[in-house]
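> Everything below, folded, please.
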Amino acid sequence: MAQQGSTSEPEAKPSIHGDVLESILSHVPLIHLLSASRVSTSWNRAVSSSLAHLNPVKPWLILHAHSSRSPYLTATHAYDPRSHLWLDIRRPNQSSLKLASSALRSSHSSLFYVLSPTVFAFSFDPLHLTWHHTEAPRVWRVDPIVARVGRCIVVAGGACDFEDDPLAVEVYDPATRTWTMGPSMPEILKDSTASTWLSVAVDEQRMHVTEKSSGITYSFDPNAEIWDGPYDLRPNQNVYSCVIGTLHNRLIVAGLVGNMENLNSVKLWEVRGEMGKEFWWMEMGEMPKEMVKKLKGESECVASIAMNAMGDFVYIHNPSEPAEMIVGEIVNGTCKWRDVPNVVMKDKTRMQRMVVGCSDVSLGDLQKAVSENRNFAVKIRAGN
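Down below sits the predicted model:
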């Protein structure tokens, strides 16, 4: 025992490690785990274990607020459902990205593209750090269907000139940097070839195209160059509009029940079986009434909705009233809902467009983004 008045050695502070450290890290936003993973080898392992077992990474909602007037500025934001945070993504001293005069667009959640009479540019990496540029398709289009199927990019419909085939299909191969003409879209879609009237989803081999109002669906295999269908993906006659997506390569349908002047409910189904043989619908969930009201906003009628789907998440919004994002998470085959105020559009004017997608963002993606001079700033916590 030390004598009274003598100086004793200071007690060593206990280190945080093991399950305790992993539990703490499970509450840390993903963007901040990047620096935590660099503390030491043991911390890096703890970050990985925490993400694997306690609070996994969840698909981010990626949102671009795009000015429709020169100089066509686009500010990029993201919502991280794992941490319930809105983030600003920007370059140092530059809050927005200048794009060509053609509008930025998105398709089937993960693909972003810009189409002009001379150039076609597209990006599909999680944070859209890399853009691929090539010459425009032969057929000039105003509002085509665009999808990435495997390694190919399919551009279909949307032709703006009466001299062109409105059902024309072209396929771009990034490996050879060449365009080839594919079989035209089915004749039944002639009056609705624009993406405004169609919903698109992809799996590993096919592009699925659904006419929103009727549910009529065709599937296109760019390798076999074959269109299959038609299939009726409208789950029942009470659904007046539907959109499609894929979760883990499974086709899902979000349907509006009622009519445009009176939207009663929004339901989500998974398509089971195999289209072309025998398939059926399994209901995954119905959006709570209070969220349907928020989805409608001040709209007198809701003709359709937009849905982005990835992993176990769906993000649904009303394109004409994007103040609320409705988030659905699939847990054990059923959908759990929550609404997330769209803080990005809160102070935006009508002169700005919103382009929406979602991405599986990993720590590696964040590391690459930081190395390429992207900054991530927490905008606001959106609540649980």
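
> contacts and neighbour counts: CA atoms only from here.
Noted.

> Quick check: the gap between the closest residue to residue 185 other than its chain neighbours and residue 139.
In this structure, residue 185 finds its nearest non-sequential neighbour in residue 167, 4.9 Å apart by C-alpha to C-alpha, 6 or more residues apart in numbering. From residue 167 over to residue 139 the distance is 10 Å, taken as C-alpha to C-alpha, to the nearest Å.

> Please provide the structure for the following sequence as well, for comparison with the first:
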Amino acid sequence: MSDHNPKEPNINTLSIDLTELILSSLPIPSLLRASSVCKLWHSLISSPSFTSPSLSHPWFFLFGLHNTSSKNNQSFAFDPLSNTWFRLPHLDDSSSSSLLGSNGFFFTTTPKFSYTPVLKTTWRLTSPLKYSRINPLVGVFLDGSSGGYGFKFIVVGGVRFIGGLVDIEDRLAVEIYDPNHDSWELCPALPADFRTGNSSQSLSSALFKGKFYVFGIYSCFVSSFDLQDHVWSEVQTLRPPGVIFSFLISCNEMLVLAGMCNAPRGPSFNLWKIDERTMEFSEIAIMPQSLLYSLVDSEEDEKFASLKCVGMGNLIYVFNEEYHQKYPACLCEISAENGKCSWRRVPQLPSPVNKFHKVISFCSTVSLNHIFRQQEDVGPPQAMYH
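Reported below is the predicted structural model:
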């Protein structure tokens, strides 16, 4: 005889549609736990047709590289809805010194170009780049014209080594990779204005309305590459008053410039909305001073120089790529309804955190399908709660 009181609700009596609706409201860590409750819930959550608002919130990925021992490399992912860090499995790749990340993928560019989804551990080699390079900008864009995978990669800038020396004069052609045909298409190179700083160390990029924008972090030069017509726009300068360095980010339906300013009232980290037609800017937010100074060591002379910024959707992450505070970060959420910006601190990375010589960061939405496939291969990612 059942112990269930018929006067009390029983979730097992709910319809499948209602059960799926309830599950869809959970953040991803809760979905992973719920999938272990029973076969029905696992079947619903792991189904390719399952949708959840939490899947549209971009995660913050941070990968740390150690230059002498790959065993000290670490990778983490932050889920903003659950305010939770995940420790990701170790990336098994011997070319980690040329590792890059962009919108759901890790890439290596030398000695061969390869890629893997961030929540999988299977690397796929491509046919060789026409121009092998290090530290290029890499973007992932949707392209349904040829069916199949439905996405392509664009590789812009970077530097070549010739005889052990860096060739800063070679601007390198843009190359676009089609995974359906395993082929690279050569396109016009980055405009000559970017010649003195054409690597990802001095450039930021943003995919917005069919264009790949390239922006000089320090030079403030900006130009866009039309992904359909394969032409570059005229180079312009985008420098709000007092800007020291800044990053261009695609957020929702607008371009955002995020940067460090030397303003009359003191140092500040500002956000500006950019009109992509005129390149005019209007300020939308300033990071609270207490939050800004929590990201740096106040005793350092160049304390703000190591701040970096990435973003996607309605979230912008600002973090310090130096080890002294174990890579602290904060985020700004831009409301889709009224454009209001709200700031908050991101929890500390889970200990132990190694000292890295290079930090790779980017934002990406995540796929539950990839998470479940990863669980089958290597076990679930380890969640760290704070």
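
> what's the TM-score for these two chains?
For this chain pair, the superposition-based TM-score is 0.79 by TM-score structural alignment, normalised by the length of the first structure; 358 aligned residues with a C-alpha RMSD of 3.5 Å.

> wait, the residue nearest to residue 185 of the first structure sits on residue 188?
No: applying C-alpha atoms under 8 Å, one finds residue 167 of the first structure not in contact with residue 188, separated by 9.9 Å.

> of the two, who's got more company?
Using other C-alpha atoms under 10 Å, the more surrounded residue of residue 167 of the first structure and residue 188 is residue 167, with 22 against 11.

> Map the more buried one onto the second structure.
In the second structure, residue 167 of the first structure lines up with residue 171, judged by TM-score structural alignment.

> Could you pull up the residues touching its match?
Neighbour list for residue 171 of the second structure: 157, 158, 159, 189, 190, 191, 192, 195, 198 [criterion: C-alpha atoms under 8 Å, 6 or more residues apart in numbering].

> same deal with residue 364 of the first structure?
Contacts for residue 364 of the first structure (C-alpha under 8 Å, 6+ apart) come out as none.

> Repeat that for residue 164 of the first structure.
With C-alpha under 8 Å, 6+ apart, residue 164 of the first structure has these contacts: residue 139.

> repeat that for 10 Å
Neighbouring residues of residue 164 of the first structure by C-alpha atoms under 10 Å, 6 or more residues apart in numbering: 138, 139, 140, 141, 157, 158.

> Out of these, give me the one that has the most neighbours.
Scoring the contacts of residue 164 of the first structure on neighbours with other C-alpha under 10 Å, the highest-scoring entry is residue 157 at 28 neighbours.

> Surely that one and residue 187 touch.
No: contact criterion C-alpha atoms under 10 Å: residue 157 of the first structure and residue 187 do not qualify, at 11.1 Å.

> what about the residue nearest to residue 185 of the first structure, distance to residue 182 of the first structure?
The value you get for residue 167 of the first structure to residue 182 of the first structure, if C-alpha to C-alpha is used, is 10 Å.

> overlap in contacts of the two?
With C-alpha under 10 Å, 6+ apart as the test, residue 167 of the first structure and residue 182 both reach residue 156.

> Aligned counterpart of residue 91 of the second structure in the first structure, please.
Mapped onto the first structure by TM-score structural alignment, residue 91 of the second structure lines up with residue 97.
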